[in-house]
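1. dropping the sequence and predicted coords here.
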Amino acid sequence: MAANRSNAEILVEAGAFDNYGGWTMDSQFEFEMGSPYLLAHGNGIPVADATTIISIAEPGHYNIWVRAKDWVPGDHPGRFTLAVNETALDTEFGANDRDWNWQLGGRLHPPTDARPPPDYVPRAWRRRLRGLPEEPVDAGTFDVVVVGVGVVGTAAALAAARLGERVVLVHNRPFLGGNASVEIGLRPRGVTGPLIDEISERHPGGDLYAKDLLDADPNATVFLEHTVYDARLVRVLILPPLTPEMLEVDARFASLLLLSLIAPGSRF
């Protein structure tokens, strides 16, 4: 949610609410949304309200904008409303047959300007309104970086860690495993092998042993509910097959080919 006037803006992210109520935080569409958001998965039954308290430093006339998505245009199963100081706004959000967009929810005293926030939610705008640091925190140096940790990514990371490489896994979900995670529960079939079988064992609650295996390995670091949005190639090292010397190429003049890992013979 954003509130703006001609010379002031306030950004309130649903993921930072004090109380989620019956809602759950999700990050699958973080790039389209601009930040993690809340989902009400009530199977047709309204869930308990999510609530928060904000402080408005500058009094004035504000527009209230809410960024939402109509999940099934025509049926609007994810529709919701917003209340400010226990006064419900008239607008029904998530019911306008549109993908992610800003909806004008109402006005706290009639303002003169009703322009919506940036539609693509630039990160610089979000950092400024949230007071987030401009420079990233140094999280360490690693030999292998695995992004998007399904079963295959977990296997690649665990294999590299057991070979002595310093490995970091970055995953934007709260559980490892992709379709095999406790969120969906499928198990890899077909030709898997001992490492995939080891990872795919489950706790009584349904979660994979994958996280336990990685936590037990001193070479592995796991960042759950984190998203990679930028990367910088520093250098490329080349080892010729017939000569002993190693070559270094300045990354500014290198072309990087990214290969998608698959598990031959495995299927879900």
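-> The structure has been received and is ready for your questions. Numbering: from 1, shown residues only.

2. from here on, contacts and neighbour counts on C-alpha atoms
-> Noted.

3. contacts only, for the closest residue to residue 179 other than its chain neighbours.
-> Excluding the flanking residues, the one nearest residue 179 by C-alpha to C-alpha, 6 or more residues apart in numbering is residue 186, at 5.8 Å. Listed by C-alpha atoms under 8 Å, 6 or more residues apart in numbering, the contact set of residue 186 reads 179-180, 268.

4. just the buried ones from those, in ChimeraX syntax?
-> Buried members of the contacts of residue 186 can be picked out in ChimeraX with the line below, counting by 16 or more other C-alpha atoms under 10 Å:
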select :180
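
5. list just the nearest of the contacts of residue 186 to residue 36.
-> Nearest to residue 36 among the contacts of residue 186, counting by C-alpha to C-alpha, is residue 179 at 20.1 Å.

6. which residues does the closest one contact?
-> Contacts for residue 179 (C-alpha under 8 Å, 6+ apart) come out as 150, 185-187, 268.

7. do residue 267 as well
-> With contacts defined as C-alpha under 8 Å, 6+ apart, residue 267 is in contact with 188-190.

8. again with residue 50
-> Taking C-alpha under 8 Å, 6+ apart as the test, what residue 50 contacts is 17-23.

9. list just the nearest of those residues to residue 73.
-> Nearest to residue 73 out of the contacts of residue 50 is residue 23 (C-alpha to C-alpha; 20.9 Å).

10. how far away is the nearest residue to the closest one once chain neighbours are set aside from residue 184?
-> The shortest distance from residue 23 to any non-neighbouring residue, by C-alpha to C-alpha, 6+ apart, is to residue 40 (4.6 Å). For residue 40, the distance to residue 184 (C-alpha to C-alpha, to the nearest Å) stands at 17 Å.

11. alright, now check it against this:
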Amino acid sequence: MNKQLKTSTFFLMMLCCFTRLLGQDRVLVEAESFQQKGGWVIDQQSFPVLHSSYLMAHGMGRPVKDAKTYVRFPKKGTYQVWIRTKDWAPFPVGPGKFKVQVDGKPLAPTFGESGDSAWKWYSGGEVRVDKDSVELVLQDLTGFNGRVDAILFDATPKIEPPNELTALDKLRNELLGLRTNRKEMGNYDLVVVGGGVAGTCAAISAARLGMKVALIQDRPLLGGNNSSEIRVHLMGDLDKSYYPKLGRIVRELDNGDPGNGNPDAKEYGDARKFAIIKDEKNISLFINTHVFEAEAENNTIKAVIGRDIETNQEKRFTGTYFADCTGDGTLGFLAGADFRMGRESKQETGESFAPDKADDFTLGTSNLWASLPVDSATTFPETPWALPFSDEYHIDEEKSDWQWETGFGNFNTITEAEQIRDHNLRAIYGNWSYLKHHKPEKYAKRALAWVAYIGGKRESRRLMGDHILTQMDVQEGKVYPDATVTATWTIDLHFPDKKNSLYFPDEEFFAGTKHVRVAPYTIPYRCLYSRNIHNLFMAGRDISTTHVAFGSTRVMRTCGMMGEVVGMAAFVAKKYQTSPRGVYQKHLPEFMGMIKGEEGGVSVQPKYMQQ
């Protein structure tokens, strides 16, 4: 479908959406559904908390182009306008200012500078509507991450719309018809939720074995942390595997090693990943689809529900088997899978690296950034709302690396993902402003080229399987009968950098680590399926490990091999109409034969590699 036809179709969809509101007195516009985004971007990272995506003006200190859309009204008349937004950095007034225009006329208030960090509705005053449809415009004033969730036009007496989540969900469902317009997307042998490296490899592995696969990703790109939205390079070795044929799909996706936070987006191989998926006739790809609900019965998943992060169209997928490759363990959590989050105690696990007491500490989230040289001196605004830097403490770097990290138990990496990202932005912009104003000899002719607004997460939920990998498994190299993925990364557990803690106590954004080297070891297949949800696999950083062991298993080449294994296990499970556990209990020799690539196994190589 060409771009013009896509735009026309989307415009008609939006008009149809509002046509059903004839006879009603309220019109709700979800900001992420604007037809022309301009320079605004869609952020869905806080969907578990907000139950919605939103638009954000991510301009790195330069105002972005206006976002525009047309709104159809059920009747002419006077409407009260409400804008749902927040001041993301109220110190005391934050930087995310923006204006709203209705039919070419700006509303009186300036939004995003209230000094209130909570998401809520703000009054925009009244407007007179004398047309069937009017243009709605979001005008960014700063380029510093102003954000809009929704705009409500209400012709009834002035009553503030609800901020309580249940009531807000009811309002959205009523005015947008989310549930009544839900689409059935079909039935699949394997539904893979999460299109990072692990999920993409799982989908390819299963599809090449003849399974009908749905691959669902909540962003516009595949690759997760390895995509150009986050830009983390692939780590972990493939050439030290006990099973040398494992990792071949990972190699196909691998676009080389550009390092972390490279300003050149092409280096991260987005097009390569899409091309490989496109060539797989058994894969149906659904990008921009956030799974927020699971239908489960008798500890078995029947279907998952996703919502398009741009159009808000809800989609239902049914399947025989499901794979949670979300990183956050989202699908497992929704289905009621057993999980852990945080650190186990030394008494519980017997691990020497575990703390004396269990706690909520998790590895943090990074937002990487990079600057580039420019021909002439550039300016950057003062940032009184950002973290304060000084001659005594600042970070003298032209680009970031993994150390720019927030979390460490001070934030919940799932429910506070927005706050973590915003804290990272306050650190990045504050430090860059200091460098520009106080080190002109080095930074005058440099400009920010790229700042990630999607957080690169390391740790959140870990879904529990029939085996929980431990520090002893990793360090002693135990080889179980169901040994599959060979892992090689160190036990790499991050903690706040001591100097950063000294200057920003309880607000750390910079990490340190101590690598504990290990010999290549194997991960049992029993870590890759849920112990209590009968048809749920997992691959990626949410597999069944302790916090300590997770420090080694979490890197992406290793996670990709997990996906390859899950694809093979799903094939065996389908062949014998059994569960993921049944593969281990009843069909382990055949399954392990596939892992080993023994003669008689089914190849999961692409045709050009089988020659």
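-> On my side now, so go ahead. Bear in mind that the values here come from a model prediction, so they are computed numbers and not experimental data.

12. give me the TM-score for this pair.
-> After superposition, the two chains reach a TM-score of 0.78 (TM-score structural alignment, normalised by the length of the first structure), with 247 aligned residues with a C-alpha RMSD of 3.1 Å.

13. thinking again about what came up before, lining up the contacts of residue 186 of the first structure with the second structure, which overlap?
-> Mapped onto the second structure and checked by both residues aligned by TM-score structural alignment, their matches' C-alpha atoms under 8 Å, these keep the contacts 179-180.

14. where along the stretch 1-150 of the second structure do the strands fall?
-> Using DSSP state E, counting those that start in this stretch, the strands found in the stretch 1-150 of the second structure span residues 26-30, 41-43, 54-58, 67-72, 77-85, 98-102, 105-106, 120-129, 133-140, 144-154.

15. what's the most buried one of the ones you listed?
-> Greatest average neighbour count among the strands of the stretch 1-150 of the second structure goes to strand 54-58 (a mean of 27), per mean count of other C-alpha atoms under 10 Å.

16. what's the mean distance for that strand versus the first structure?
-> With mean C-alpha distance after the TM-score superposition for the first structure, strand 54-58 of the second structure departs from the first structure by a mean of 1.6 Å once superposed.

17. run the angle between that strand and strand 133-140 for me.
-> Calculated by axes from the mean of the first three to the mean of the last three C-alpha atoms, to 10 degrees, strand 54-58 of the second structure forms an angle of 40 degrees with strand 133-140.

18. need the longest helix for the first structure.
-> Ranked by number of residues, the top helix in the first structure under DSSP state H is helix 151-162.

19. give me the mean deviation of it from the second structure.
-> Here the mean offset of helix 151-162 of the first structure against the second structure after fitting is 1.4 Å, by mean C-alpha distance after the TM-score superposition for the first structure.

20. could you point out which element follows that helix?
-> Sequence-wise, the next helix or strand downstream of helix 151-162 of the first structure (DSSP states H and E) is strand 167-171.

21. check the offset of the next helix or strand after that following strand from the chain's centre.
-> Downstream of strand 167-171 of the first structure, the first helix or strand assigned by DSSP H and E is strand 189-190. With C-alpha atoms, centre = their mean, to the nearest Å as the basis, strand 189-190 of the first structure stands 29 Å off its chain's centre.

22. so where is strand 189-190 of the first structure in the second structure?
-> Mapped onto the second structure using TM-score structural alignment, strand 189-190 of the first structure covers residues 235-236.

23. please apply the same query to stretch 156-171 of the first structure.
-> Residues 202-217 of the second structure are matched to stretch 156-171 of the first structure when aligned by TM-score structural alignment.

24. which parts of the matching stretch are buried?
-> Neighbour counts using 16+ other C-alpha under 10 Å place 202-217 of stretch 202-217 of the second structure among the buried residues.

25. now swap in stretch 2-11 of the first structure and tell me
-> For stretch 2-11 of the first structure, the neighbour count (16+ other C-alpha under 10 Å) marks 2-5, 10-11 as buried.

26. thank you, goodbye.
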